[in-house]
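Undergrad: structure for the following, please:
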Amino acid sequence: MPSSAVAPNSRNKSGTAASERTPGAAAAAESASPPNSATSTATATKQALKQRGVPAANGHANGKPNGILSDKRTVSEEHDEQGLDNISDTSNDPNDLTTALRNAVAPYCPSYSVAFKALFLVRTLAATYSNISDCDEVFNFWEPMHYLQYGTGLETWEYSPIYAIRSWAYILAHAFPAEIARLAMSANSLQVFFILRIILGAVSAHCEATLYRAVVDEVDPRIGRYLLLALISSAGTWIASNAFLPSTFAMYTTMLFFSQTLQPPRQHSGKRTFWAIFWVGMGALLGWPFSAAVGLPFAMEELLVHSRNHSKKKTVRFRDWRVMRLIRLVTTSVAVLGLVLVPIMAIDHYYYKKLAIVPLNIVLYNVFGGDVGPDIFGTEPWWFYILNGLLNFNFLLPAAFLSLPLLFITKFTVPDVLPSPPSSENLPLKDPLLWFSLKLSPFYLWFAIFTAQPHKEERFLFVVYPLICFNAVVTLFLVQKMVQRVLNKFVARSKSSAIHKYSTGLVWVILVASAAISLSRIVALHEHYSAPIDVYRKAYDLVKVPSLIHLEGSDPAIVAATIVSDTEKLSVAMAGDDHQEPGGAPIRVCVGKEWYRFPSHYFLPDGTKLGLIKSHFDGLLPGEFREGSRQTDLPPMKTQPSAAKGKEHTPFRVDWRWSAERRPGTSLVPKQMNNENKEVPEHYTPLDQCQYLVDLDFSGRYPDNDSQATQRHQEEDAIEPRYLQDKDHWERLYCKKFLDTQVGAGRNRWVRAFWLPNKVVVALTRGQTKTWGDYCLARRKSV
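TA: So this is what the prediction gives:
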């Protein structure tokens, strides 16, 4: 085994070898043989290990105390005896022997670096090929950030200063790395979009690798290995990891928070408490306030689970330690509240021009919104999250639900394999069952809270996606141990190593099967529904706009120009305020029924805007942010009387590209906007002002696809006509296939949700095949 692979398993966080921390196998060997007899030392060491009935290094795996989920069985039952028998008895160095023993019985666990690289590779692929699963991601986050960066974008009612339930601080946290990437790489807006998704993937990979190593070091290396595979391969983490959503940000902070809580509780040190509260507070205040719910079991643990550490201070009397913990929780929470919330409020006040506590506004709207709460945007049945979880995690979701019941079953059936968390002095906790139950409970708490809410969306579950994986692999581990113990009672002792191999292999079979189903899900999402991103990505090159002049220190300016070609005439002029566009208008790329699949203005070239045309959707569509000055310098500010008599001064103003003065839409109350999801006709663009059109046409629904069938459809549906069939007015520029879920094999839910070979599809649907629609970018023909 390469040395790089051994290093993570041979030392703890402080760099001390595992064998140096406790009287492990090496110590037992040295006491049983003369110092100068290497052969006797090796033999005695192996015998001591088997007699002690504990894993290598006295129950330490990977150089850490491994009390959680560790067995009290003998080494012959726990590990493969062949690994001990293969150790050379002729080793001349006792340290080499100790290392060999440890590597023989401890499973290989990748280091943080290896895990991060593997995760980052998968997250980079997701950033490139995954779809945008929620239109809220575009209109509530990508569009406001585009407005800050480039001066144009669509605005939802949530950003109106009247409601202020979206934070500009959260947008800035993503806009800064995007702007740095733009400047450093001279990237256009389309490239900035994918660069930011890759950055988000890197953040997710770091958080996942940190969580994985915490599980390896503090829980069990086998559970850590299972968790790493589950995180890498599940379709749920593929979808959530790169999303520009507060729930994804809260997922990042939840992983860092959970990594801290896996450490044993300490009495005298507040470091664990501070960082745990900091990360859960950051996720709740900057991301999504409801993510604070995952921290409730931690608060209970601080008040219910006692521990001692290596502190030289005198141990606190048992009846007083809860008071000290409570004081520490309160003071740390107040400190984190000040560190995180105050800067957020300052940024939001700067852009909204009013005092706005956005986390509080979100809670008030969602909990006390009444008739104008989130339920007006749709409700789902109680089993919505169960179905969604089965699609994204398949076997792992039911396994996650079984983790806590199985923990209690283990307590009364096979108590030998019950989790037993370590303490800093290697002393058992008073109630390890309680301690570990608190680690499994955040997933149940989150699932229960959001299942009870009528308004449900897939992104609401992103926060606990890593916890689903953790609970699931704990279930698989416990089942493996119980199967081993039961079979050991009925199988000869000589076959115990084979039992261990087969039971471990069964867990890997389940995980690999789950990964294969997730891969099928990922491929199906890309093959069936990736057309919108592909078409808009191509639109960045195909949509033609007049030449743009970039003035240093200002936004791009659209200058008066006339471009005459054989097919079209386009006339544009300098664009001023959104309500006053003298001499012309920007190029419009319009969408109707496909408005919710628009991936943001990052996919449109400068000088282009999205136009929304009427469709059957009768709810509230986003409007446009008020645009500010496009001049090099802002108009001079008027002088005001100074405090000194007879003197005047000019007020201070921040003059930068993202300043509130250059982006007045952040503080101006948009007209024709409401929080009741009522349609606003002023948000529509007349069709005759559209130079380009993106539409989806399901030609498979019209078998006799001729002019008469098209004419009949136009008469039947005047609101959503088949624009792409109107060849007299529209010319197709680029098309991609999009699965039709109402005709052919697409009606089958299994065919829609997972990729299956064509022969399987035909057999499953009794001879039917997939029918595809045309998702196209079209250009208006010259008249």
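Undergrad: hey, let's count contacts and neighbours off CA atoms from now on
TA: Will do.
Undergrad: ok so Phe738 is a helix residue?
TA: No - Phe738 is assigned strand when assessed by DSSP: H, G, I helix; E, B strand; the rest coil, not a helix.
Undergrad: just confirm it contacts Cys776, I think it does.
TA: No - counting by Cα atoms under 8 Å, Phe738 stays clear of Cys776, with 9.9 Å between them.
Undergrad: so between the two, which is more surrounded?
TA: Counted by other Cα atoms under 10 Å, Phe738 and Cys776 do not tie: Cys776 has more neighbours, with 26 against 21.
Undergrad: next, the residue nearest to that one when sequence neighbours are not counted: secondary structure please.
TA: Distances taken as Cα to Cα, 6 or more residues apart in numbering put Cys735 closest to Cys776, at 4.1 Å, once the chain neighbours are dropped. With three-state DSSP as the basis, the three-state label of Cys735 is strand.
Undergrad: Pro161 and His146, how far apart?
TA: Using Cα to Cα, to the nearest Å, one gets 19 Å for the distance from Pro161 to His146.
Undergrad: any idea how far stretch 463-478 is from the chain center?
TA: Taking Cα atoms, centre = their mean, to the nearest Å, one finds the center of stretch 463-478 at 16 Å from the center of the full chain.
Undergrad: and stretch 670-686, by the same measure?
TA: The mean C-alpha position of stretch 670-686 is separated from the chain mean by 32 Å, Cα atoms, centre = their mean.
Undergrad: end to end on it, go ahead and measure it.
TA: Distance across stretch 670-686, first residue to last, is 20 Å (Cα to Cα).
Undergrad: likewise stretch 287-301?
TA: End-to-end distance (Cα to Cα), stretch 287-301: 24 Å.
Undergrad: here's the other one to compare against:
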Amino acid sequence: MRWFLRMLRFGAAFILLSLGHYFAARFLPVADCDETFNFVEPMHQLLYGSGLQTWENCPRYALRSWLFAWIYASPALLVIGAPRLRNVDVYFFNRIFYGRLACLSELFLVYSVWEAVSGRAAAVTLLLLLFNYPVPHAAVSALPTSFVMINYFMALGCWLRSGRRNVRHTSTPARQSQLQQTETNYFSVFGAVFFVVFACAVVWPFAGFAVLPVALDLLMRHPKASILSLLVSLALILPLAVGFDALYYCRLTWSAWNLVRYNLKGGAELYGVEPWYYFVKNLLVNAPALFLAGALAPFVLFLSPALDMGQRNNRKHKEGRGVHADTSTVLQKHAAQSSFPSFCSLTSAKALVVSVSTALSSSTAASSSLSRSRMLLWVSPFFVWFTFWLTVAHKEERFMAPVYPFLVLAAALSLTCVFFSPRSALNTRTGTKTTPKRHAQVCVTPSRKTWLLPAAGCILLLLSGLLSFSRGLAVYHFYAGPQRLMYDNYDVLQHAAEYKRVANANAGNATTLHDLYTVCVGREWYRFPSSFFLDPQRARVAFLKTDAFAGALPLPFTRHGGHATCNCGASGVNDLNEEIAEQYVSDAAVECDVILDSHSADDLRELKDYPPDVFAYPLGTTQQRLLDVARTSMWCRVLYYPFGISERCAVWRRVELLSKHRPTAVAAS
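TA: Below is the predicted model of the structure:
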């Protein structure tokens, strides 16, 4: 029966997490154009033989892992041959699939917190995962930082389990003491090491800096198991990573090492620098309650009594079967056994005093200090990582995703200590711990005000959830316009592409790259969702020269070539973020069939990157809106406000597809 209840709890938690991750996968737009061009486009190349190639995927530089591309593309192989399944549906299937995978890793952390800390801390951890927008949004993204985050959820869970204590009772009935000894859980040690190596060796080696406390702790406590786990993990992962890179770059190389060498030269600063407080501001915007609770965790843990550790490992111990029964458990049992707690007998009072004294004497200051230091060690990777990025000039929002697991744990421990600790649930009427006098009738009953702290904690979590929901709605409402437009008009674009193909075939023209139906993007190039939103056999994306941007843009892979990934798109491809002529169409009126662009309703004199008299026909039946960030105040765009407030305070741009052919001609095909 117990296993059934456990599975029931697991299923309920998984469903709740899955709902949040599903909405993130299905509705939230791509958070970073790096995801689209550096990682999603190579996936499209692997699956459909076409896509865009950035300089980072050029064999000359080889900064991105093809093993990572296959890891994220491989779930699509399960459905790619299904009838009536469009490639845009395959894209969303992949996002939903990895959202489900992230749910499992998050649940593993929740249950590990349950094993290592307490059920209360595990419940708070689950609520924080449910009520904070950045975690599900990162979980469904095809980014190295997201891959690291999923692996670190698993690694942190294994780390928490690696120090479990087993209670062994002595076989002699006369002896009432218990001996505790730490057993090395080799599977947990191997899991912690493996998932760290998997994340760092495949996609993002810098993430290893965050888990230095994990490495030092495991080396000190389990040196042989840690070193053996490291060697086995490297032997399993490194050949695969190097092998895939060698296969697709057509030379012996390792992308993770190339990435380290490039960043040591300071090349990342070419793509923007941010002030030192960037991540403070970013986390306060995206997850204010989570960040504040996590940031205060060291102070809370240092000033608060140590949490009751190992609740599930020492279940017999906590149920009072040993002399080390938890004080709160004794008080609860005593209150439950008394029908009228306001009239306590002298005998029961004496029994209570003896029980409390025994419990307190068993909890020495050393053990409390050890528990507190252990929890501080568990949350230290977040502060190591956060401090590191204060000193780095180039910052991006996604760089904080690898330590979300540690931030969630820090916030959970902090909130549990303040609001949901057992020591705050049973106090005397004065709220202070008193020592009962000899021969005095003491009645220890729950205070009428003991519900205030848990209630305040629940209200705080609820407000955190509302803020997170509002932030997610703001991201969807303000920035998902281009993605929604491309998705809604997928069939329209497909029919237009087929119309052009038939026209070229009837004219007897040989099929070339320029004969494909070409969707051109200009100022909104970084919001283009990906080639998954176009028919892979009939359409392509190209870029317009625009005054709004002057830097490197991706070039198309060789279409359907056996060695398409072994070549750079052009000889001028560089790592200096310098534009080259080949990345643009030479004549928009000739090469482009439709333009994806945004227009300001307030500035009719805004210059366009294409001849507006040629592209004068809106394609499709829907138009979408996009927030004009430059003209909208920060307080308006950070959150979504109900009752039409966001609609009135936001300044909008109209996003549409403009064709050079009349829609009636396309419809006639």
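Undergrad: TM-score for this pair?
TA: With the length set by TM-score structural alignment, normalised by the length of structure 2, the two chains reach a TM-score of 0.80; 579 aligned residues with a Cα RMSD of 3.0 Å.
Undergrad: Ala214 of structure 1 - how many residues pack around it?
TA: Counted with other Cα under 10 Å, Ala214 of structure 1 comes out at 22.
Undergrad: and the strands in structure 2?
TA: Assigned by DSSP state E, the strands in structure 2 fall at 52-53, 165-169, 178-182, 517-521, 539-543, 555-556, 594-600, 617-618, 624-627, 652-659.
Undergrad: of those, flag the one that's most buried.
TA: Compared across the strands of structure 2, strand 52-53 shows the largest average neighbour count, a mean of 26 (mean count of other Cα atoms under 10 Å).
Undergrad: have a look at how far, on average, that strand is from structure 1.
TA: Superposed on structure 1, strand 52-53 of structure 2 shows a mean distance of 0.7 Å to its aligned residues (mean Cα distance after the TM-score superposition for structure 1).
Undergrad: what span of structure 1 is that strand aligned with?
TA: Mapped onto structure 1 using TM-score structural alignment, strand 52-53 of structure 2 covers residues 154-155.
Undergrad: hang on, the earlier thing: got the strands of structure 2 as TSV, with distance to Asp245 of structure 2 columns?
TA: Formatted as TSV, the strands of structure 2 follow (distance: least, Cα to Cα, whole Å):
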stretch	distance to Asp245 of structure 2
strand 52-53	15
strand 165-169	43
strand 178-182	42
strand 517-521	31
strand 539-543	26
strand 555-556	19
strand 594-600	34
strand 617-618	43
strand 624-627	38
strand 652-659	38
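Undergrad: what sits against the counterpart of Lys678 of structure 1 in structure 2?
TA: Applying TM-score structural alignment, one finds that Lys678 of structure 1 aligns to Glu578 in structure 2. Neighbouring residues of Glu578 of structure 2 by Cα atoms under 8 Å, 6 or more residues apart in numbering: 550-552.
Undergrad: also Phe377 of structure 1?
TA: Listed by Cα under 8 Å, 6+ apart, the contact set of Phe377 of structure 1 reads 455, 677.
Undergrad: roughly how far does it sit from His729 of structure 1?
TA: Distance from Phe377 of structure 1 to His729 of structure 1, counting by Cα to Cα: 36 Å.
Undergrad: still on that earlier bit, which one of the strands of structure 2 lies closest to Phe388 of structure 2?
TA: strand 52-53 (31.0 Å; Cα to Cα).
Undergrad: quick one: the closest one to chain centroid distance?
TA: With Cα atoms, centre = their mean, you get 25 Å for strand 52-53 of structure 2.
Undergrad: elements contacting it?
TA: Under the contact criterion of 3 or more Cα pairs under 8 Å, 6 or more residues apart in numbering; DSSP states H and E, strand 52-53 of structure 2 touches helix 41-48, strand 555-556.
Undergrad: now the buried members of the contacts of Glu578 of structure 2.
TA: Buried subset of the contacts of Glu578 of structure 2 (neighbour count, 16 or more other Cα atoms under 10 Å): Ala552.
Undergrad: so which of the contacts of Glu578 of structure 2 belong to helices?
TA: Assignment to helices by DSSP state H places none of the contacts of Glu578 of structure 2 there.
Undergrad: make TSV from the contacts of Glu578 of structure 2 and add distance to Phe92 of structure 2 to it.
TA: Shown next, in TSV, are the contacts of Glu578 of structure 2 (distance: Cα to Cα, whole Å):
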residue	distance to Phe92 of structure 2
Ala550	31
Gly551	30
Ala552	28
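Undergrad: list the contacts of the residue positioned nearest the centre of structure 2.
TA: Closest residue to the average C-alpha location of structure 2: Ala138 at 3.0 Å, with Cα atoms, centre = their mean. For Ala138 of structure 2, the contact set (Cα under 8 Å, 6+ apart) comprises 146, 398, 401.
Undergrad: now do 7 Å
TA: Ala138 of structure 2 makes contacts with 146, 401, as judged by Cα atoms under 7 Å, 6 or more residues apart in numbering.
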